[in-house]
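A.B. asks: Got a sequence here, can you build the structure:
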Amino acid sequence: MNLPEISIKRHVFAYMLSAVLVLFGIISYKDIGVDRFPTVEFPMISITTILPGATPEIIDASVTNLIESVVNSTPGIDHIQSNSSAGVSSINVRFNMDKDVNVAFNEVQARVNRVLRDLPDEAEPPVVAKIEIGALPVMWLTLSGDRTLQQLNQYARNVVKKRLETIDGVGEIQLGGELRRTIRVNLDPVRMKQLGITVPDVVQMFNREHLRLPGGFLIKEGRETLIELDLEYHNPDVLGDMIVSYSGGAPKRLRDFAGIEDGLADYRQLARFNGKPAVGLGILKVQNANTVAIVDEIKRRLNEELIPRLPPGIELGIAHDDGDLTQGVIDSLEEHLIAGTLLTALVVLLFL
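C.D. replies: Next up is the predicted model:
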């Protein structure tokens, strides 16, 4: 008995089978990820290492070449591309298409761990990550207003970012144009020479005086309390009183030969919106998450929770989002599905 014969003689069974197929289609349609482009995963791994203040030549000799030499032995490599710039070493490893990206990641990570002890002491641990094609923010928010850039940075990181990163489907929130608080100590070479103080003396003083240490436990009346010795200087005025050395019993303090500035990090990046300095927040979603649902939930929280509670003079707005474009693609697809279904039903009705 073939399919047409079953459909004619057992039409109730055919109706139920069609209904089951339609039901599974509806369930799949609701749970499917929604994005502008399909998810494509290539076997590509990136290795990023930061060595603050190092020149490209030092980065290439002491970091890039060292990591490349151990990563080269990973099986299945198709191509390696490296870049040594001021303070940063970037290595991209592309594997053959039949290589499993998770296996490649574990193999590269294991080889990088072998050379950690050989890297410069000042270098940060290398960051090994999978390269995701199209892993760009689905929405950019801007925070601006009549506040200092440091105050905007703090509000964006401590309030806006924490409120939005709990949304289901949000994988990461990047801060664009962020400049963190930095206390600078500007040494006066002439004054240092007069006082007989060298740069190594200052560095040794910071290593000895400006630090945090574990203080052990305090046990009292059956209770145990963890003690932390916070010896860091958080106030620039107090930092100036730090004693570097003694001369004839008189202390030589930091403010005697250095200017202390409470400011921001170097301007390596800048964000502006409508001609005003701003802090950008880029929302990245997890793989296969629904872009439209994430954007809609972000807009809801902005309108109901964040914008009404903004301090006076601060503005929080949307600079870009992929939700409208993705929704337009989905609407067009739904129209095509409905039109195709109606035309198919009409043809079957007329000719069968």
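A.B. asks: From here on, just use CA atoms for contacts and neighbour counts.
C.D. replies: Noted.
A.B. asks: Check the gap between E221 and G323 for me.
C.D. replies: Counting by Cα to Cα, to the nearest Å, the separation of E221 from G323 is 59 Å.
A.B. asks: another one to check against the first:
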Amino acid sequence: MNLAELSISKRTITYFSTVLLTVGGLFSFFQLGQLEDPEFTIKTAAIVTSYPGASAKQVELEITDRIETKLQEMSELKQVYSSSRPGLSIIKVDIKNEYWLDRLPQVWDVMRKKIGDMEDSLPPGSGKPQINDDFGYVFGFMLALSGDGFSAAELETYAKDLRKELQVVSGVARIDLWGVQEKRIFIDVAETQVTQLGITKEDLLRTLRNQNIIVDGGNVDLQDQRFRVAPTGEFTSPEAIADLAITSSAVSNVSQTLQNRQRSQGADQLLHIRDIGT
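C.D. replies: Sure, this is the predicted structure:
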């Protein structure tokens, strides 16, 4: 007896099975996930390390091999493949299939710790390994913010305020800002004047770095109260940078030359950044 004959002779069972499969199929269909951007897990990370001036062979021996050796200590690792170029090392790792979204963050933390432990063994002149493990992020919306008459700094402030409001929306995991201008102050120095005064670029960098450093001023105990001492002098405006006195061994020699001229003009005997640049 074949299946067709059995279906005809057992009509009750055939009708019941047909209705059961139909109802079960409809119920399963309406229970299927219907996400516009469904979640998916990417189990790949990339470690990029720069080594300026090194050849491809030097990058492989001094950077790539050392990082790969450390990564192979991970039991979660499935595969490692790398590419060594002049001045650049790129290593990609795949994690085993049994590690899903709920366990991957811990795996990435272990990998970062492994690489952090061996950073001191990298050669001088090499950059810090950059780890990228967020390939799975999907941006669903792109919003543009514009405003006539507003500066770039004001637009950035409004964009950050908008980001704070959007981050509390259910389902939002990450918000990135694109097109943000970096805050920079340029100092244009007259090369001829600087050369005559014997001031180098390192003198200017050292002066700026030492002035804007944050140090602990300590505390003052008065009876039953303790007051914190907060040193001043940090940069608050471009004018504060212009008024900064340059610290250099050459400045002490130059000050003797400028002393008579500055006295006659009623100015102080210090050489400021505004005297040599704009």
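A.B. asks: What separation do you get for S7 of the first structure and D241 of the first structure?
C.D. replies: Taken as Cα to Cα, the span from S7 of the first structure to D241 of the first structure is 92 Å.
A.B. asks: Tell me which helix or strand K70 of the second structure sits in.
C.D. replies: Element membership of K70 of the second structure [criterion: DSSP states H and E] is helix 65-71.
A.B. asks: What residues of that helix count as buried?
C.D. replies: Counting neighbours by 16 or more other Cα atoms under 10 Å, one finds that the buried residues in helix 65-71 of the second structure are 65-68, 71.
A.B. asks: residue boundaries of the helices in the stretch 51-200 of the first structure?
C.D. replies: Along the stretch 51-200 of the first structure, counting by DSSP state H, counting those that start in this stretch, helices occupy 56-59, 65-71, 101-114, 149-155, 161-164, 189-195, 199-209.
A.B. asks: List the contacts of the aligned partner of A159 of the second structure in the first structure.
C.D. replies: Mapped onto the first structure by TM-score structural alignment, A159 of the second structure lines up with A156. Contacts for A156 of the first structure (Cα atoms under 8 Å, 6 or more residues apart in numbering) come out as 143, 279, 281.
A.B. asks: ok, and the most crowded of these?
C.D. replies: Using other Cα atoms under 10 Å as the neighbour criterion, V279 leads the contacts of A156 of the first structure with 28 neighbours.
A.B. asks: Could you point out the residues of the second structure onto which the helix or strand hosting it aligns?
C.D. replies: Element membership for V279 of the first structure, per DSSP H and E: strand 276-285. On the basis of TM-score structural alignment, strand 276-285 of the first structure is assigned to no residues in the second structure.
A.B. asks: contact partners of that strand?
C.D. replies: Strand 276-285 of the first structure is contacted by residues 135-145, 149, 152-153, 156, 161, 169-178, 270-272, 291, 294 when judged by Cα under 8 Å, 6+ apart.
A.B. asks: buried stuff in it?
C.D. replies: With burial defined by 16+ other Cα under 10 Å, the residues of strand 276-285 of the first structure counted as buried are 277-285.
A.B. asks: As CSV, the buried residues of helix 65-71 of the second structure with distance to Q193 of the second structure would be great.
C.D. replies: As requested, the buried residues of helix 65-71 of the second structure are exported to CSV (distance: Cα to Cα, whole Å):
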residue, distance to Q193 of the second structure
D65, 49
R66, 48
I67, 48
E68, 51
L71, 53
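A.B. asks: Which one of these is nearest to D188 of the second structure?
C.D. replies: Ranked by distance to D188 of the second structure (Cα to Cα), those are led by I67 at 41.9 Å.
A.B. asks: when you align them, which residue in the first structure goes with that closest one?
C.D. replies: Structural alignment (TM-score structural alignment) places I67 of the second structure against V71 in the first structure.
A.B. asks: ok, now which ones touch its match?
C.D. replies: V71 of the first structure sits next to 108, 111-112 when contact means Cα under 8 Å, 6+ apart.
A.B. asks: Which contacts among the residues you listed does the second structure share?
C.D. replies: Retained in the second structure (both residues aligned by TM-score structural alignment, their matches' Cα atoms under 8 Å) from the contacts of V71 of the first structure: V112.
A.B. asks: Make a ChimeraX selection of whichever of the contacts of V71 of the first structure turn out to be buried.
C.D. replies: Per 16+ other Cα under 10 Å, the buried members of the contacts of V71 of the first structure correspond to this ChimeraX selection:
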select :108,111,112
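A.B. asks: Show residues contacting stretch 115-133 of the first structure.
C.D. replies: Residues outside stretch 115-133 of the first structure that contact it (Cα under 8 Å, 6+ apart): 40-52, 62-63, 66-67, 70, 101, 105, 108-109, 112.
A.B. asks: ok, now how distant is T39 of the first structure from S332 of the first structure?
C.D. replies: Taken as Cα to Cα, the span from T39 of the first structure to S332 of the first structure is 20 Å.
A.B. asks: Looking at the second structure now, which of the contacts of A156 of the first structure still hold up?
C.D. replies: Listed in the original numbering, the contacts of A156 of the first structure still in contact in the second structure are L143 (both residues aligned by TM-score structural alignment, their matches' Cα under 8 Å).
A.B. asks: Which one of the contacts of A156 of the first structure is nearest to I27 of the first structure?
C.D. replies: Among those, and counting by Cα to Cα, the member closest to I27 of the first structure is L281, at 33.8 Å.
A.B. asks: Contacts only, for T200 of the second structure.
C.D. replies: The neighbours of T200 of the second structure, taking Cα under 8 Å, 6+ apart as the test, are V194.
A.B. asks: aligned partner of it in the first structure?
C.D. replies: Here T200 of the second structure is matched to T198 in the first structure, going by TM-score structural alignment.
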